[in-house]
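Asker: Mind looking at a prediction? Sequence and model below.
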Amino acid sequence: MLSFSRRVVGAVALAVALPLAATACGGGGDGGGGDTIVIGTKFDQPGLGLKNPDGTMSGFDVDVAKYVAQQLGYGEDKIEWKEAPSGQRETLIQNDQVKFIAATYSITDARKEKVAFAGPYLVTGQSLLVRENNTDITGEASLQNNKKLCSVTGSTPAQRIKDKFSGVQLQQYDTYSACIEALKNGAVDAVTTDEVILAGYAAQTPGAFKLVGGTFSEENYGIGLKKDDTELQTKINDAIVKMEKDGAWKAAWDKNLGPAGIQAPAPPQIDQT
């Protein structure tokens, strides 16, 4: 799993500051270049899926989605981006509001009952972010003392906390950026989600936060799409494999997260089921 020192977290700021590639939201068909394609992603996750002040999109998820769209026949000018908060992702797919979603979307059996997944294209793990001066939260075991913990409605990390830690006061917001604000102003004691996401947020305000406790899960990020659309699923899987083989996957990682000192992991095995 990825591990981050305080030095690394501070360095993520360099990655966040770099200009990153544009992304998309999905709409039209799954081939040809005539129509636009609507692609769902996060708008508030630096280094992964971020809508910049000038309206452009940047991040690793964004670069993956952009590459996949290109392989499906859609250039950047044909991509329309749609924000995909954690709790709304299945609905966006089921209601045909997006063609696919690349948004730190962990593949789970429960979600597979509602949508299909291509991938995975990245493996990470759940971790904890606290204020820099915090000394009493050192990992998952120290959460049990009635600590106030923030995560996002509909997310895998939030569900894991509910299942494993009955002694935690779990606050659930619509976005992780809202959790970060709550942590900043002291309304909660810690924020939990995947380590790579937390590192990006910490980089936005160097010296304010720190990661603690390492990782205590394994999350496989996949691209969500309409259930039973095996044709599109195969095309997206083929695109991910091609991205990994031609070096574009590692290039996207190095551009978005490499300057933080995070070594690119080996791309995960594609799940063809």
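Answerer: Okay, I see it.
Asker: Please count neighbours and contacts with C-alpha atoms only from this point.
Answerer: Fine.
Asker: And the strands in the stretch 151-273 of the chain?
Answerer: Using DSSP state E, counting those that start in this stretch, the strands of the stretch 151-273 of the chain run over 169-173, 190-194, 209-212, 219-226.
Asker: in the first one, what's buried?
Answerer: In other words, strand 169-173. Within strand 169-173, the residues that count as buried by 16 or more other C-alpha atoms under 10 Å are Q169, L170, Q171, Q172, Y173.
Asker: Could you do stretch 82-89 as well?
Answerer: Buried residues in stretch 82-89, counted by 16+ other C-alpha under 10 Å: K82, E83, A84, P85, S86, R89.
Asker: chain center to it: distance?
Answerer: 11 Å (C-alpha atoms, centre = their mean, to the nearest Å).
Asker: Compute the first-to-last residue distance for that stretch.
Answerer: 11 Å (C-alpha to C-alpha, to the nearest Å).
Asker: ditto for stretch 116-133
Answerer: Stretch 116-133: ends 42 Å apart by C-alpha to C-alpha.
Asker: Could you do stretch 111-131 as well?
Answerer: End-to-end distance for stretch 111-131: 32 Å, by C-alpha to C-alpha.
Asker: Quick check: buried residues in stretch 195-208?
Answerer: Buried residues in stretch 195-208, counted by 16+ other C-alpha under 10 Å: E195, V196, I197, L198, A199, G200, Y201, A202, A203, Q204, P206.
Asker: Spatially, what comes nearest to the second one if we skip its sequence neighbours?
Answerer: The shortest distance from V196 to any residue that is not its chain neighbour, by C-alpha to C-alpha, 6 or more residues apart in numbering, is 6.9 Å, and that residue is T124.
Asker: gap between the one you found and I180?
Answerer: 20 Å.
Asker: sorry, back to before: closest to W253 out of the buried residues of stretch 195-208?
Answerer: The closest of the buried residues of stretch 195-208 to W253 turns out to be V196 (C-alpha to C-alpha; 11.4 Å).
Asker: ok, and here's another one to check against it:
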Amino acid sequence: MKLSKASAATALVLSLTVAACGSDGGDSSSPDGGDKKLTVGIKFDQPGIGLKTEGDKYTGFDVDVATYVARQLGYKPGDIEWKQAKNVDREALLQRGDVDFIAASYSITPEREKKIDFAGPYLLAHQDILIRADDNSITKPADLNNKKLCSAKNSTSAQNVKATLAPQAQLKEYAGPAECLTSLENKEVDALTSDDAVLAGFAAQPEYRGKLKLGGFKLSNENYGIGVPKGSELKARIDAALKKMVADGSWEEAVKKNFGPTNYKNEPAPTIGVIVS
């Protein structure tokens, strides 16, 4: 039987409608109501925290935390799109909507909370310094005065040093702490300052073992939080996921996996929602 043009058009519309209704039986929701994809900002250059390796593989404590949180939000690891979140870009990434959340050694501070919200904290780190293993001239924070000190731009570490710890330190800033390592190894700077968790990851890398050491200074408390856009309902949902991660032992497993080989003495799991000053 031959269909008229009108009948053929009607049949086509009906067939497409049926196909659309049965095409997806799963949950396709995302934080902003779109398709099932989650964009997460992490560091790409911090061993033990967030590192992108060959084959577009991602490792580190922040990666494991973010992956766990994503699962609790209804996403599989394959649903996650990882995006580099440098210190200088983090607030802008959230404000523009380029990422759904950021887990990137992101210290919670009052200044940052004016622009974004934080879930957590999920790790308590401390500012420290990394120096050459044969350098015995820096044994206390005051020794950093008149020394060449390297730090990542827009980091709380750089601000703390210049404000109170060693005002006379000659500060050199790069986009991230990884760029400071070459300068430290080549004796262009005397020390690198960042969080102890970050520095421990660098010191544990095969090319730096035995060449670099942590100062062992607890210069500040750094409460790592997961950044979300201001007013986002994700904050409460991520807090709930972090509480579950601590309670079921997954947090401790992630700590041992990422920091165990470095002999980094981490603080116990923080209480979610409580900032240690």
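Answerer: Okay, I see it. Keep in mind that what you see is a predicted model, and the values were worked out from it rather than measured.
Asker: Overlay the chains and give the TM-score.
Answerer: Overlay of the two chains. TM-score (TM-score structural alignment, normalised by the length of the first structure): 0.85; 244 aligned residues with a C-alpha RMSD of 1.7 Å.
Asker: Roughly how far does the corresponding residue of the first structure for M245 of the second structure sit from D61 of the first structure?
Answerer: Superposed on the first structure with TM-score structural alignment, M245 of the second structure falls opposite M243. When distance is defined by C-alpha to C-alpha, M243 of the first structure is 13 Å away from D61 of the first structure.
Asker: Looking at those two, which is more packed in?
Answerer: For M243 of the first structure versus D61, neighbours defined as other C-alpha atoms under 10 Å are more numerous around D61 (32 against 20).
Asker: so that one makes contact with K51?
Answerer: No: here D61 of the first structure does not reach K51: they are 12.0 Å apart, not a contact under C-alpha atoms under 8 Å.
Asker: so how far is P77 of the second structure from T39 of the second structure?
Answerer: For T39 of the second structure, the distance to P77 of the second structure - C-alpha to C-alpha - is 11 Å.
Asker: So between the two, which is more surrounded?
Answerer: Neighbours were counted for T39 of the second structure and for P77 using other C-alpha under 10 Å; T39 has more, 19 against 12.
Asker: That one - that's part of a strand, no?
Answerer: Yes: looking at T39 of the second structure with DSSP: H, G, I helix; E, B strand; the rest coil, it is inside a strand.
Asker: still on that earlier bit, which of T124 and I180 of the first structure has more neighbours?
Answerer: Each of T124 of the first structure and I180 has its neighbours counted (other C-alpha under 10 Å); I180 has more, 25 against 21.
Asker: Apart from its chain neighbours, what residue comes closest to the more buried one?
Answerer: Nearest non-adjacent residue to I180 of the first structure, counting by C-alpha to C-alpha, 6+ apart: V191, 7.0 Å away.
Asker: now swap in L48 of the first structure and tell me
Answerer: Closest residue in space to L48 of the first structure, ignoring its immediate chain neighbours: G59 at 3.9 Å, by C-alpha to C-alpha, 6+ apart.
Asker: Wait, that neighbour touches G47, no?
Answerer: Yes: here G59 of the first structure reaches G47: they are 4.4 Å apart, a contact under C-alpha under 8 Å.
Asker: any common contacting residues for those two?
Answerer: In terms of C-alpha atoms under 8 Å, 6 or more residues apart in numbering, G59 of the first structure and G47 are both contacted by the residues N256.
Asker: Stretch 71-84 of the second structure: how far from the chain's middle?
Answerer: Taking C-alpha atoms, centre = their mean, one finds stretch 71-84 of the second structure lying 14 Å from the centre of the chain it belongs to.
Asker: Repeat that for stretch 89-98 of the second structure.
Answerer: Here stretch 89-98 of the second structure is found 14 Å from its chain centre; the criterion is C-alpha atoms, centre = their mean.
Asker: Pull the residues that contact that stretch.
Answerer: Against stretch 89-98 of the second structure from outside (C-alpha under 8 Å, 6+ apart): 39, 41, 85, 99-102, 112, 115-116, 227-230.
Asker: Now which of these would you call buried?
Answerer: Those of those that meet the buried threshold are T39, G41, A85, V99, D100, F101, I102, I116, G227, V228, P229, K230, by 16+ other C-alpha under 10 Å.
Asker: got a list of what E173 of the second structure touches?
Answerer: C150, S151, A152, K153.
Asker: How about L211 of the first structure, nearest residue that isn't a chain neighbour?
Answerer: L129 (4.6 Å).
Asker: Tell me the secondary structure at that neighbour.
Answerer: At L129 of the first structure, secondary structure determined by three-state DSSP is strand.
Asker: So what's the residue count around it?
Answerer: Using other C-alpha under 10 Å, L129 of the first structure has 29 neighbouring residues.
Asker: before we move on, what about K147 of the first structure?
Answerer: Using other C-alpha under 10 Å, K147 of the first structure has 17 other residues around it.
Asker: That one touches Q169, doesn't it?
Answerer: Yes: between K147 of the first structure and Q169 there is a contact at 5.9 Å, judged by C-alpha under 8 Å.
Asker: Mutual contacts of those two, please.
Answerer: Common neighbours of K147 of the first structure and Q169 are not found (criterion: C-alpha under 8 Å, 6+ apart).
Asker: Where in the first structure does the helix or strand where V18 of the second structure lies fall?
Answerer: V18 of the second structure is part of helix 5-21, with elements assigned from DSSP states H and E. Mapping helix 5-21 of the second structure onto the first structure (TM-score structural alignment) gives no aligned residues.
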